[in-house]
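>>> sequence and computational prediction follow.
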Amino acid sequence: MLLSLEIRDVLIIDRLSLDLGPGLNVLTGETGAGKSILLDALGFVLGWRGRAELVRQGAAQGEVTAVFDLSPGHAAHAVLAEAGIEADGELILRRVNTADGRKTAWVNDRRVSGDVLRDLSDHLVELHGQHDDRGLLNPRGHRALLDAYAGLDLAPLRAAWAAQRTARATLAEAEATLSRAAAEEEFLRHAVAELDKLNPEPGEDATLDARRRLMQGAARIREDVAKALAALSDDGAEGRMRDALRWLEGAADKAEGRLEGALAALNRALIELGEAQSGVEGALDALDFDPGELERTEERLFAIRALARKHGQLPDDLGGFAEGLRARLAAIDGGAAGIARLQTAVASAEASYAAEAGRVTAARQGAAARLDTAMAAELAPLKMERAVFVTEFAAGEPGPEGVDAVTFTVATNPGAPSGPLNRIASGGELSRFLLALKVCLTGDTPGQTLIFDEIDRGVGGATADAVGRRLQALARGAQVLVVTHSPQVAAFGARHWRVEKRVVADQTLSTVTALSDAERIEEIARMLAGDTVTEAARAAARALLQG
């Protein structure tokens, strides 16, 4: 609900503060008094596109502040949360327009863009009038209005649409992957065959390299090891030591024990020599290799390294790389079956979406019939009983909201062609159509302030009374602000302000005055009688106010 509107130096307003309340708030005044300026100022602070120059002549800047009361569940909280703005019950919008055209806006003292203001305004204020292209006259919003009237829950439809999109995207991705894989199928099969034939093992490169180095080194050291073995054998050191042992044993009996130590040492030496000889023999056996084995080892080592370079892999990673290639081949080989399964999933998702869309279409058509009947009942008291309101359906682009394009159309006379509201109806007719439609759709925008700009234009008498009664009915569940020239409509207001122009120091200024009960009688009498207010006009005004 709009609590207050404060305007400073805007057009012909120097200082103005307007405190509003719930129910029906009425603004009246002579033509040109500045009633439209109030709406321009409110539109400015809400970010609506309007007059380019709003600053009062001679002022450095114009400023408008609007204060709204937000209930805890108000839809504007989502916009505020997205913008990172806190609002606890009260929302203050302030916008400044400097004389050089720069515009700056704040929400609760947080600087914001015009887009944020416009997003907020969609949930704060709804304007209805002959030139309104944001509300009921905008065909792009008719489907949402019908859905709200029908009380439709679109969550299942949106979920079905999302599932359909996901299924289609998955199928498209799989088809693209298969197409890319098929383009490299020949390479994949050749590479996998080459890798399978070689079948490299993790760590094999290091093992082969070490074996190769060993065999290469064996050729160089084997001759020396063989010479060492010969030197240690019977023809070498071992033979000489055994000869020495035999000669010493023959002489030991006559040496009176002097050779016992030498004989013991020589026996130990022979044992150590045998161990050395055995170790050298083992080393010589290890160094004994087949030259063909070296050639085979080098060929496999070089083949593994060449394949690794070819595929840009480390030798130890070739096994995993081969697995990846095999998986891609398997995708190609099993791709047709996989695509078929995904196509089945897409068909199922499309069928689910079509069923949900059909359910929503049927619900909309039922609601449309009820709305058309309700509109016929509303139009009759507004002296438009011959007019025909029809909610038309056409095939729309499928989406999360369904497949229907919905448009509210009218034919002002039986047999006349129907068309969009703003193209068929005249000014007065259009105002009454909009009011009737809003009455039928009441409750679709809880928490909004509804503004009706001269919606009673072109009507009077009983029709104006019917307009006033419907505005009053709307105001029971929402805040309604109406700019009117009709005394019948003004009489239904819970609060009444008079807008008038005055000249101060050669400057024309617009003022707004909250009217007391007595002042309301005078204002409504003026609206009835014109410049000269008579007692009869005052009596008529009292009668209107008394209902």
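Arrived safely, thanks for sending.

>>> make it CA atoms for all contacts and neighbour counts henceforth
Fine.

>>> measure the most centrally placed residue in the chain to Gly89 for me?
Nearest to the geometric centre of the chain sits Glu82, at 11.2 Å (CA atoms, centre = their mean). Note on Glu82: its distance to Gly89, by CA to CA, to the nearest Å, is 17 Å.

>>> also Thr170?
Distance of Thr170 to Gly89, given as CA to CA: 45 Å.

>>> cool, and Ala262?
According to CA to CA, Ala262 and Gly89 sit 114 Å apart.

>>> just Val390 next, same as before
40 Å.

>>> show me which of the two is the more surrounded one.
Neighbour totals were compared for Val390 and Gly89, and Val390 leads with 21 against 12 (other CA atoms under 10 Å).

>>> can you give me the strands for the stretch 201-350 of the chain?
Applying DSSP state E, counting those that start in this stretch to the stretch 201-350 of the chain gives no strands.

>>> that one: helices as residue ranges?
All helices of the stretch 201-350 of the chain, identified by DSSP state H, counting those that start in this stretch, fall at 204-232, 237-252, 260-286, 291-311, 318-333, 335-379.

>>> any chance of these in CSV with distance to Glu385 as columns?
Formatted as CSV, the helices of the stretch 201-350 of the chain follow (distance: least, CA to CA, whole Å):
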stretch, distance to Glu385
helix 204-232, 95
helix 237-252, 137
helix 260-286, 115
helix 291-311, 83
helix 318-333, 69
helix 335-379, 6
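
>>> comparison target below:
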Amino acid sequence: MLTLLAIRNIVLIEALDLSFGDGLGVLTGETGAGKSILLDALGLVLGARADSGLVRSGADQASVVATFEFDRLPAAIHTLLVEAEFDLELGEPLIIKRRIKADGGSKAFINDQPVGAALLRELGAMLVELHGQHDDRGLVNPRGHRLLLDRFARADAAGLAAAWNTWRDALSELAAARAAIAQAAADQDLLVAYLAELAALAPVEGEEADLAEARAAMQKGERLSGDLEELRKLWAGSDSALASLRSAGRRLDRIAAEHPLLAEALAALDRSVIEASEAEEKLERAAEALTHDPVRLDLIETRLFELRAAARKHQCQVDDLPHTMRSMRSALDAIEGGEANVGVLEQAAVAAGAAYRTQAEALSKARSEAALRLDMAVADELAPLKLDAARFRTAVTRLPQEQWGAAGIDRVEFLISTNPGADFAPLNKIASGGELSRFILALKVALAEQGGAATIIFDEIDRGVGGAVASAIGERLARLAGQGTGGGGQLLAVTHSPQVAARGGTHYVIAKSSQGTVTRTSVHLLDSAGRQEEIARMLSGAEVTPEARAQANRLLEQV
């Protein structure tokens, strides 16, 4: 709930710090004192459009800080903040700050982390419900009526959403399988021809690299053939250098024992013969490896051309051609075996659809039954609120199948008729401002146990009524404030009615004062004596009479 509100330089408010508790809090004051300014300031931290016109004259910027505290953070708020990557400690307050500059710029923060206006609006709707004379959101908006009725009916809407998703997934899988078969069938002749071509080609992974390496070696051999032949002549035959070295070695061997230097010369000559022999062997092997075979080279180049042409045709790499063949075989196999798989998927989709329809029909029935109970609960609240000629109806209508969805097969809308014999119509199409606020109050009381925002604000719900009706409004506001989670609900009411003001657990008075050319709005929490005096003022007008004070005492004693 809202516990603190700090306002700086908003229109006529220079500096204001307010504390709030649970239960019913009332705000009173003379017309024009600035109650709307207070609500505008709160609206800023709830995501309302930042208007530089709200910045107090002469100030560079304005700011509003609202603190919300919970024994346990509501699940919807917790989910929203987690998705927005906020990490809140257990019991940590939620502090929202909005700052507006006089030049029009604005910034928003949640627990000192910058946030966008969209997140602020979404969070604000969960934190505070504001019902006023021209309310076009909350209970008035038909988009939320189905959810409210489901809560009232305690229906398993989440289970239906899961059944819907299962059905949608089954239909999507079936459609994908059918599309795949249709596409494969359309391409079947082409696939057969392509597969025959590739089967005749018989590509092997890694073949391109091997062929390219062999071709490169042959091309080198062709280029080096002359040099290799000259070298072979130098090393081969009886007149070659190697033959001369060997002959010299044999002669030197016969006389090496005659002198140590001859022995050393022989050893050196032997090493030369060994290394020359190794060189001869490597030359022979190189000649074999670089053998230029024109016929084989032509075959290699032809094979490379065919492989690369096939790869271009199928828009893949040469090494991927075997995989392409397997994919084609799989596509052809899918044509033959796909119908059987489609049959299985069709059965799954039919079963999922039947499960969804069963749950949707059950939910629709629960909604219709709950709608009657809700209509009766609201009807019980109308007469005391001077709406005894009005009728309320929860319309549950079946949607066409193309509009079914995760929320079910129904459209739900709250309708009213304000006069006998008049047609039912949406809330905001028929009711006047005062009637609309009282309808909303009646509906809120009927739905009180079904949850909602942590804080509810009614702005002048008692406009145009008095006496017993105002007393009934006050009684229902107090009852609604006491029906929050754990009995600790919070409701704030801006009121001109002393009967409503007397019901408040806390009472704030809004006043406007002027000093020279400077006008300021202030808000004060009243004590018991202050409450009596303010209610007496509301009863008597400009001059507070003893009779008014006595009547104020009677009102306060009745609650």
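In hand now; what should we look at? As the structure is a prediction and not an experimental result, all values here were calculated from the model.

>>> hang on, the earlier thing: nearest approach to Glu522 of structure 1 belongs to which of the helices of the stretch 201-350 of structure 1?
With CA to CA, the closest approach to Glu522 of structure 1 among the helices of the stretch 201-350 of structure 1 belongs to helix 335-379: 31.7 Å.

>>> which stretch of structure 2 lines up against the closest one?
With TM-score structural alignment applied, helix 335-379 of structure 1 matches the range 338-382 in structure 2.

>>> next one: stretch 6-20 of structure 1
The aligned range for stretch 6-20 of structure 1 in structure 2 is 6-20, by TM-score structural alignment.

>>> now the matching stretch: buried residues?
6-16, 20 (16 or more other CA atoms under 10 Å).

>>> mean offset of the match of helix 335-379 of structure 1 relative to structure 1 (after superposition)
Superposing on structure 1 and averaging over aligned pairs (mean CA distance after the TM-score superposition for structure 1), stretch 338-382 of structure 2 comes out at 1.7 Å.

>>> can you find the partner of Val469 of structure 2 in structure 1?
Match for Val469 of structure 2 (TM-score structural alignment): Thr463.

>>> equivalent analysis for Thr519 of structure 2, please.
Correspondence of Thr519 of structure 2 to structure 1, assessed by TM-score structural alignment: Thr508.

>>> isn't its match up against Ile12?
Yes. Between Thr508 of structure 1 and Ile12 there is a contact at 6.4 Å, judged by CA atoms under 8 Å.

>>> count of residues packed around Glu392 of structure 1?
Neighbour count of Glu392 of structure 1, defined by other CA under 10 Å: 17.

>>> show me what it lines up with in structure 2.
So Glu392 of structure 1 corresponds to Ala395, using TM-score structural alignment.

>>> what sits up against the one helix or strand that match maps to?
Element membership of Ala395 of structure 2, judged by DSSP states H and E, is strand 391-398. With contact meaning CA atoms under 8 Å, 6 or more residues apart in numbering, strand 391-398 of structure 2 is reached by 367-368, 371-372, 374-375, 378-379, 409-419, 424.

>>> how about stretch 476-493 of structure 2?
Contacts of stretch 476-493 of structure 2 (CA under 8 Å, 6+ apart): 1-2, 21-27, 441, 444-445, 448-449, 451, 454-461, 503-504.

>>> and Ala52 of structure 1, that one's in a helix?
No. Using DSSP: H, G, I helix; E, B strand; the rest coil, the assignment for Ala52 of structure 1 is coil, not a helix.

>>> which residues touch it?
Counted by CA under 8 Å, 6+ apart, Ala52 of structure 1 has contacts Gly101.

>>> which parts of the strand holding Ala395 of structure 2 are buried?
Buried, per 16+ other CA under 10 Å, within strand 391-398 of structure 2: 391-396.

>>> next SSE after it?
strand 410-417.

>>> mean distance, that next one to its aligned residues in structure 1?
Per aligned residue, strand 410-417 of structure 2 averages 0.8 Å (mean CA distance after the TM-score superposition for structure 1).

>>> the following helix or strand past that strand against structure 1, how far on average?
Once strand 410-417 of structure 2 ends, the next helix or strand along the chain (criterion: DSSP H and E) is strand 425-426. Strand 425-426 of structure 2 differs from its equivalent in structure 1 by a mean of 0.7 Å after superposition (mean CA distance after the TM-score superposition for structure 1).

>>> in what helix or strand does Ala263 of structure 2 lie?
Using DSSP H and E, Ala263 of structure 2 falls within helix 260-289.

>>> structure 1: matching residues for that helix?
Against structure 1, there is no aligned range for helix 260-289 of structure 2 (TM-score structural alignment).

>>> starting at the chain centroid, how far to that helix?
Put simply, helix 260-289 of structure 2 sits 80 Å off its chain's centre (CA atoms, centre = their mean, to the nearest Å).

>>> again, but for stretch 241-255 of structure 1
106 Å.

>>> and it, which stretch of structure 2?
By TM-score structural alignment, stretch 241-255 of structure 1 lines up with nothing in structure 2.

>>> of all the residues in that stretch, which ones are buried?
Within stretch 241-255 of structure 1, the residues that count as buried by 16+ other CA under 10 Å are 241, 245, 248.
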